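Q: Sequence below, structure please.
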Amino acid sequence: MKRTILSLWLLLCMVMLSAYSIRPQQVEQPFDSTKELSKVDFSKPLAANQADWVDRTSVSLLTVGPGDPLYAWFGHSALIVKQPSGTQIMYDWGIFDYEQEHFYLNFARGRMYYYVVASEATWRIQEAIDEERDVRLVELNLTDEAKFALITFLQKHIKTEYSTYLYHFYSDNCATRIRDIIDFATEGAFRAWAENEPGQGSYRQLTARNMIHSPALFWVLDTLQSRIIDTRLDRYEELFLPEKLHQAVVDFTYPDGTRLVDEVQVLQDRRDSGIRFTVSDDLVNYDWAYALFGIASTLLLLLLGSRLPVLRRIVSGLLFLALGVLGSLLLFMMLFSDMDMTYFNENILFLNPLLFASAYALLIQKKQGSRLAAYCSAIMLVLLVLKFLVPAFAQQDNIRTIAVLLPLYLSGSSFQGRRKRKKR
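A: Below you'll find the predicted structure:
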């Protein structure tokens, strides 16, 4: 009876955790770009000397394709100002410093501080070319007044008190900062146009295209994120991706029909070279592949159990140990980090620190199976039924997570049942 009550209590705790995320105190944004942009007059008349200088100056959007490190998988955006002297200054919002105070603690809590840095553009462009990345440059067709105000804003932006900002992968990054600058420079026309254009998908669907080449890492990061990233975006919202920003700038025309970009300058194109992964133009869906992986892995475990039950128990224990670590990370991010994309994650119902108990039973107590696995299996089956029958329960796209874990949990609980029947 006591074990039944304890099991019900654990199940109740798991259900409560799904809707319980302590939102941490709001961390002040050191430099709110849109707030400062709203103070700039992009139509202010220019003096004669200012008009002459800005007429011989250009502002261009630089877009760099994906690179090899994880942080470079999504590409990069920057602005380049070419002055009358020929000097090209690159304004880059994608700089972070491993040596900043409490860097790793801030990283774990989702408090990533990035910088804007101005540097000579030629060597930065050459660096991207040497890395065998796609590099494209487009000159922005702005009014002289808007161009002058934009350059003034950029020069102010790199001063110490304006150089640091709180990074957010989806809503405040190197591409969104430039997106907002272009919007203000076009006096709101860019945003008005993009918000009326349908987006291609959700945050999750768009980022999957850049990550699916690494299926295991994608599955982990996909599992850690909640329904917050599953709402369908308009075109302006999807401009957190450099490639999307580039294409939107190319497609945009002013209300009078004038184009924002006349010509795309391709400095290097390596998309068909086979050097690294390619990003699909269409949304990708590999739910079936993760389902097959989950079923195949479980069948291998069952086959191993029929021949080498001790080895199967150890392997299962190590799997539950790894899942317990992942569940602990998820719980930490939900409760104590500023990563809002992890809040209210229903995966906590079946992926949480309680899985350490299953690992302990398998590895230390040398027992086969897990009652907790049976509970988790039941929760996932209920969720699957609700997702197909009740649209309100389908807000979080976690089919891939369930597809991998459900066969594993089912095999653990059913194996326990067989062992008990044999003992009787």
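Q: Only C-alpha atoms from now on, for both contacts and neighbour counts.
A: Will do.
Q: and the helix or strand hosting residue 332, how far from the chain's centre?
A: Assigned by DSSP states H and E, residue 332 falls within helix 309-336. Helix 309-336 has its C-alpha centroid displaced from the chain centroid by 23 Å (C-alpha atoms, centre = their mean, to the nearest Å).
Q: Another for comparison:
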Amino acid sequence: MRIKIRGTFRQIELVLAILLFQTNAFAQLPALSPQSKASLVTVGPGQELYSGFGHSVLWIYDPVTGIDRAYNYGTFSFGEGNFYIKFLRGTLPYSLSVSPLGLQAEHWKYENRSISEQILNLTLTQKQRLFQFLETNYLPENRQYQYKFFYDNCSTRMSGALKAACGDSLIYNGYTKEKLSFRQWIDKYAYKQKPWADFGMDLAIGNPSDEIATADQATFLPDNMAKAFADAKVKTATGTAPLVATTQVLFTAEPEPGPGSLTPTVVFWTLGILVLAFTYWQIKKEKINFTLDKVLFAVVGLAGWILLLLWFGTNHGVTSWNYDILWAFPFWLPVIFFLSEKKKPAWFQFFLIFYGFLLLCATGNATKHNFVVVPILLMLIVRVYYINNSLSKIPTGEKEYGSGITDTKNN
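A: I've put the predicted structure just below:
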């Protein structure tokens, strides 16, 4: 406990130091000296979900003038009004913040995140332009922007700043080593390290995430941006030269423990097998009981309403056209509570037929996930079969039932 408290105080001190630095920002933009450098600093993934894909900052450092400014486009404030509503809706404004790299690096080291620096092979004029561009972005009227995870984030803004500084002298093609969809890029980062987060994101994002990311779009991941910088070139008076002059590791993270054995794959396949065995027992013994179905399909319906909210009620840009809503059908909640062992609504079997068709359509979309949806679909198909089979034995109206034998009451 004592270690945690000390760590918290350390973080508070860092935040206060950054705020103090920002209040003493330069009133006028100074000229950089020939000893100055411009660098892309790439930070490895952290344990928190928001930091799980890494981070990028641009760093301007000049030992002669004392300039030490690291430009961070990934800043948001918990003091923002209606913070959680804006965060969930995708309307939370992000902004550019500036502080010495050492202050930010201490925070990343505390979070055990690797840090590497790529010193850029820029002329003094290009470094000055980059400095000017970043400082202009840092003006109060410019520093806020509408964050988009795939299309406009702390990483994608790095290439925009570089292009503004270098103009036609930059030969930059983005990340060209692999062609993957946005969903596949997320899986590549999160499937092994954060399987539950990966599963949740797979469910939340829709059809736009299955588009193949272009070479430029793939740099929404900081590691890809670093590789794109490494492959880029700049035109010089004598020809071309690599954009990155030197790469150095500033900090290497310690290995983190794995996610454990209770991954979504293990949990849902275990549940799938148990539900299959339980359903077989109910059918074999002619037991009619819908308690499991009320729990299962209430959860499915709730998941569907959440997906529907993400589709129509948010501005994330990647949660629309989510075909998981075919199996996570919202109207299961409240329809499932009309199901009863004592009577059956005349319309319920028509609803089951319609949902069965949706499940059939959903199976074609299942392979876009990390196959965790497969046991979920298996459970739903088995229970729909059981409900339909049981309802065929219950006449419309009331019934008495015991160990599988049903009699119609005469009113």
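Q: post-alignment, the helix holding residue 332 of the first structure versus the second structure, mean distance?
A: Comparing helix 309-336 of the first structure with its match in the second structure after superposition yields a mean distance of 3.1 Å (mean C-alpha distance after the TM-score superposition for the first structure).
Q: which strands and helices sit next to the next helix or strand after that helix?
A: Next along the chain after helix 309-336 of the first structure, taking DSSP H and E as the criterion, comes helix 355-363. In terms of contacts (3 or more C-alpha pairs under 8 Å, 6 or more residues apart in numbering; DSSP states H and E), helix 355-363 of the first structure is packed against helix 309-336, helix 371-389.
Q: Name the residues that touch the last one?
A: Taking contacts as C-alpha atoms under 8 Å, 6 or more residues apart in numbering, the residues outside helix 371-389 of the first structure that touch it are 11, 349-350, 355, 358, 393-394, 402, 406, 409-410, 412-414, 416.
Q: In the stretch 51-200 of the first structure, what residue spans correspond to strands?
A: 58-64, 76-82, 88-95, 112-120, 135-139, 164-167, 198-202 (DSSP state E, counting those that start in this stretch).
Q: Need the counterpart of residue 67 of the first structure in the second structure.
A: Under the alignment (TM-score structural alignment), residue 67 of the first structure pairs with residue 46 of the second structure.
Q: ok, and the closest non-adjacent residue to that match?
A: residue 52 (5.0 Å; C-alpha to C-alpha, 6 or more residues apart in numbering).
Q: That neighbour and residue 45 touch, don't they?
A: Yes. Counting by C-alpha atoms under 8 Å, residue 52 of the second structure touches residue 45, with 4.5 Å between them.
Q: Which of the two has more residues huddled nearby?
A: residue 45 (25 against 17; other C-alpha atoms under 10 Å).
Q: I'd like the strands of the stretch 51-200 of the first structure laid out as a markdown table, including distance to residue 343 of the first structure and mean neighbour count.
A: Compiled in a markdown table, the strands of the stretch 51-200 of the first structure are given as follows (distance: least, C-alpha to C-alpha, whole Å; neighbours: other C-alpha atoms under 10 Å):
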| stretch | distance to residue 343 of the first structure | mean neighbour count |
| --- | --- | --- |
| strand 58-64 | 32 | 22 |
| strand 76-82 | 27 | 23 |
| strand 88-95 | 25 | 21 |
| strand 112-120 | 18 | 19 |
| strand 135-139 | 36 | 21 |
| strand 164-167 | 18 | 20 |
| strand 198-202 | 17 | 17 |
